[in-house]
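K.L.:
The following block contains a protein sequence and its predicted model.
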Amino acid sequence: MARRCCFSRSNLSRKEFWWLDSPAHLIKDLPKGLIVLQTQFPNLIAFQGKGNVLYQTPFTWGFFAINFLLGVLLIILNASQKRELLLDFGAMYSPLIVSGEYWRLLSAMFLHAGFIHLLFNLIGLLIFGRINERLFGRVKFFWLYVLTGISASSTSYLFNDVGISIGASGAIFGMMGAMISFFVINRRLFGNDGLNTLYGVIILSIINLWFGATIHGVDNWAHIGGLVSGMILGFAFASQSKRALPTVFQFLGTKNFWFIKTYAIVGIWAALFCLTLFAGNKFAPNPYLYISRAETMIDQGRFSEAENELHFAMDIALELRDRQILMEILKHYSHIEN
């Protein structure tokens, strides 16, 4: 259902992206447990007091609105065919991040390329966002969505060297991971219906990861990063009585357990952020960084400066003996000559 789009530099010039129109990720029937959760446990997961849907899950609808508006704008601008436009809006691109544009780790999660890509992620956001915001509360859900989205982008940054990546599916996988942790911890409270929900989310996660591993153009590293970080945050955020604590932790009591796991999660995120900051060394030297700069300079008519950047890229490509990069550089040289 949820997808994070990723396309390599070699595919950027293609006129059509077939994976944007592929229905392979569409899961027609929601797991039974998700339906049971929404219909039979409103008093357990809803906010106190009456209110409309927007009041009960305001951050879900807020994130929905941001993704929808930006998605529609990019569709109107035909951004899926314009790599530079996606980059201007804040798409994930590792060479630019290593040069200091770390804000792309956040901005990429609100961008989508194409109607199908946007539709699937909006559906996933509504389904899992409303459930998670009721399970964890508004504030925790806000941080769950943002931090799992950043973690998804960070994972993509670490393992996806030169692809451009966009989409909210990393955060959606994060919400699925948080639900897995929640129902593992509170399995006694929800009984069989909770187990049905747990199994349904696990199966749905596995199916989507399998699709991501077999279909070209899906940033599965972002999905994995979102899912794992969501499980960690779900474990930290889940409310529980002492009776519901894992047996090995019951001697700590609820208060001490919350204190320990909260600081543990802060440490994990600090380590992840530091790893992301210092991981840029793996991209040096990276010819695509120079190619990207050259493209911008060509568009601005700064041809001599662009030629210098392409010279640097050529030296690295010759050292790497990468024919694909060399062909990319020669193509840009032809733009300068013309």
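P.N.:
Looks like it arrived, so ask away. The structure presented is a predicted model; accordingly, all values stated were derived computationally and were not measured.
K.L.:
contacts and neighbour counts: CA atoms only from here.
P.N.:
Noted.
K.L.:
before we move on, which element is the residue nearest to the spatial centre of the chain in?
P.N.:
When C-alpha atoms, centre = their mean is applied to the chain, the residue found nearest the centroid is Gly170 (2.4 Å). Assigned by DSSP states H and E, Gly170 falls within helix 169-185.
K.L.:
re earlier: how much space separates the residue nearest to the centre of the chain from Leu147?
P.N.:
Going from Gly170 to Leu147 by C-alpha to C-alpha, to the nearest Å gives 10 Å.
K.L.:
go on, Tyr102?
P.N.:
Tyr102 is 14 Å from Leu147, by C-alpha to C-alpha.
K.L.:
Also Lys32?
P.N.:
Counting by C-alpha to C-alpha, the gap from Lys32 to Leu147 is 28 Å.
K.L.:
and the residue nearest to the centre of the chain, what is it in contact with?
P.N.:
3-4, 109, 148-149, 152-153, 222-227 (C-alpha atoms under 8 Å, 6 or more residues apart in numbering).
K.L.:
show me what contacts Leu310?
P.N.:
Contacts of Leu310 by C-alpha under 8 Å, 6+ apart are 290-291, 294, 329, 332-333.
K.L.:
From Gly163, how far off is it?
P.N.:
Going from Leu310 to Gly163 by C-alpha to C-alpha gives 19 Å.
K.L.:
List the contacts of stretch 89-109.
P.N.:
With C-alpha under 8 Å, 6+ apart, stretch 89-109 has contacts from 87, 111, 146, 149-150, 153-154, 157, 160-171, 277, 280, 283, 286, 288-289.
K.L.:
Of these, just the buried ones, PyMOL syntax please.
P.N.:
Listed next is the PyMOL selection for buried residues among these, using 16 or more other C-alpha atoms under 10 Å:
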select buried, resi 87+111+146+149+150+153+154+157+160+161+162+163+164+165+166+167+168+169+170+171+277+280+283+286+288+289
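K.L.:
dropping in the other structure now:
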Amino acid sequence: MFVRTESFREYIREYPVITAIVCINILVYLAAHLPFLPNIKVITSMIGINFLVGQGEIWRLVTPIFLHIQLAHFLMNTVAVIIFSPFLEKLLGKVGFINLYLFSGIVGNLATFILLPSSYTHLGASGSFYGLFGFYLSLILFRKNHFPKQIRQSIVLILVLGVLFTVIQPNINMIAHLFGAIGGFGFGYFFLHYGRGKRTS
């Protein structure tokens, strides 16, 4: 499920939405770091700033999902999407998967805007990433007979490690992580009980 055996060309052909997300992440990262590009302008126009969201710049609920400044943060989120997303793109389809990814990230960023101070700034795809695992959690809770025990245990373990990482790492937006996961779980619940997933139960 999480082991990738495709060639590079096969992966691009099979998972076009994931490929597009990764390409956007790479392009934005380069635009924010290459010395001959207006780096500061890229960062300041995309980063989540609660005060500016309150002033009407609502695109900042979306753009931080694709913005990373630290290399480790960029690599971790991008590699995680490459490894853990393919099953979901196949299950949900192209439109369904991008809806899940954006919905989870926006829920996390909206909760950040509502619950954290107006001076708070944030960036990164972690809310979307945790949304993927929120969706996986809904699958193993409501369709557990469809997954081997080893897969269910792997998902739970990754969720636990994600929670520990959120708690012990400094400068982590715990609100975005938590509510991104809640958003993904809610998306999964709706998909399985009222959406296309209901027909396959």
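P.N.:
Sure thing, it's come through. Remember, it's a predicted structure, so these values are computed and weren't measured experimentally.
K.L.:
Could you quantify their similarity as a TM-score?
P.N.:
Comparison of the two superposed chains (TM-score structural alignment, normalised by the length of structure 2) gives a TM-score of 0.85, and 192 aligned residues with a C-alpha RMSD of 2.4 Å.
K.L.:
what do we get in structure 2 for the residue nearest to the centre of structure 1?
P.N.:
Counting by TM-score structural alignment, Gly170 of structure 1 corresponds to Gly127 in structure 2.
K.L.:
In structure 2, what sits opposite Thr155 of structure 1 in the alignment?
P.N.:
Checking TM-score structural alignment: Thr155 of structure 1 goes with Ala111.
K.L.:
actually Pro95 of structure 1, sorry about that
P.N.:
So, by TM-score structural alignment, Pro95 of structure 1 is matched to Phe51.
K.L.:
Check Thr214 of structure 1 too.
P.N.:
By TM-score structural alignment, Thr214 of structure 1 lines up with Ile168.
K.L.:
which strands and helices sit next to the stretch of helix or strand Lys331 of structure 1 belongs to?
P.N.:
Using DSSP H and E, Lys331 of structure 1 maps to helix 323-337. Judged by 3 or more C-alpha pairs under 8 Å, 6 or more residues apart in numbering; DSSP states H and E, the packing partners of helix 323-337 of structure 1 are helix 287-299, helix 303-320.
K.L.:
follow-up on the earlier one: what's the mean distance for the helix or strand harbouring the match of Pro95 of structure 1 versus structure 1?
P.N.:
Here Phe51 of structure 2 sits within helix 50-54, counting by DSSP H and E. After superposition onto structure 1, helix 50-54 of structure 2 sits on average 0.7 Å from its aligned residues (mean C-alpha distance after the TM-score superposition for structure 1).
K.L.:
one step back: out of the contacts of Leu310 of structure 1, which is most surrounded?
P.N.:
Highest neighbour count within the contacts of Leu310 of structure 1, by other C-alpha atoms under 10 Å: Ala294, with 27 neighbours.
K.L.:
what sits against it?
P.N.:
305-307, 309-310.
K.L.:
Mind giving me the packing neighbours of the longest helix seen in structure 2?
P.N.:
Using DSSP state H to define each element, structure 2 has its longest helix at helix 86-115. Where contact means 3+ C-alpha pairs under 8 Å, 6+ apart, helix 86-115 of structure 2 is packed against helix 16-31, helix 50-54, helix 126-142, helix 174-193.
K.L.:
which stretch among those helices comes nearest Val79 of structure 2?
P.N.:
helix 16-31 (8.7 Å; C-alpha to C-alpha).
K.L.:
Which part of structure 1 matches that closest one?
P.N.:
The aligned range for helix 16-31 of structure 2 is 58-73, by TM-score structural alignment.
K.L.:
That stretch: how far from the chain's middle?
P.N.:
Mean-position distance between stretch 58-73 of structure 1 and its chain equals 15 Å (C-alpha atoms, centre = their mean, to the nearest Å).
K.L.:
any idea how far Phe135 of structure 2 is from His193 of structure 2?
P.N.:
From His193 of structure 2 to Phe135 of structure 2 the distance is 13 Å (C-alpha to C-alpha).
K.L.:
More neighbours: the two, which one.
P.N.:
Between His193 of structure 2 and Phe135, Phe135 has the larger neighbour count (other C-alpha under 10 Å), namely 24 against 13.
K.L.:
check contacts around the more buried one.
P.N.:
181, 184-189.
K.L.:
Could you rerun that using 7 Å?
P.N.:
184-185, 187-188 (C-alpha atoms under 7 Å, 6 or more residues apart in numbering).
K.L.:
which one among the contacts of Gly170 of structure 1 gets closest to Leu77 of structure 1?
P.N.:
Met109 (18.4 Å).
K.L.:
Count the neighbours of that closest one for me.
P.N.:
27.
K.L.:
That one -> structure 2?
P.N.:
By TM-score structural alignment, Met109 of structure 1 lines up with Ile65.
K.L.:
again with Phe257 of structure 1
P.N.:
Checking with TM-score structural alignment, Phe257 of structure 1 has no match.
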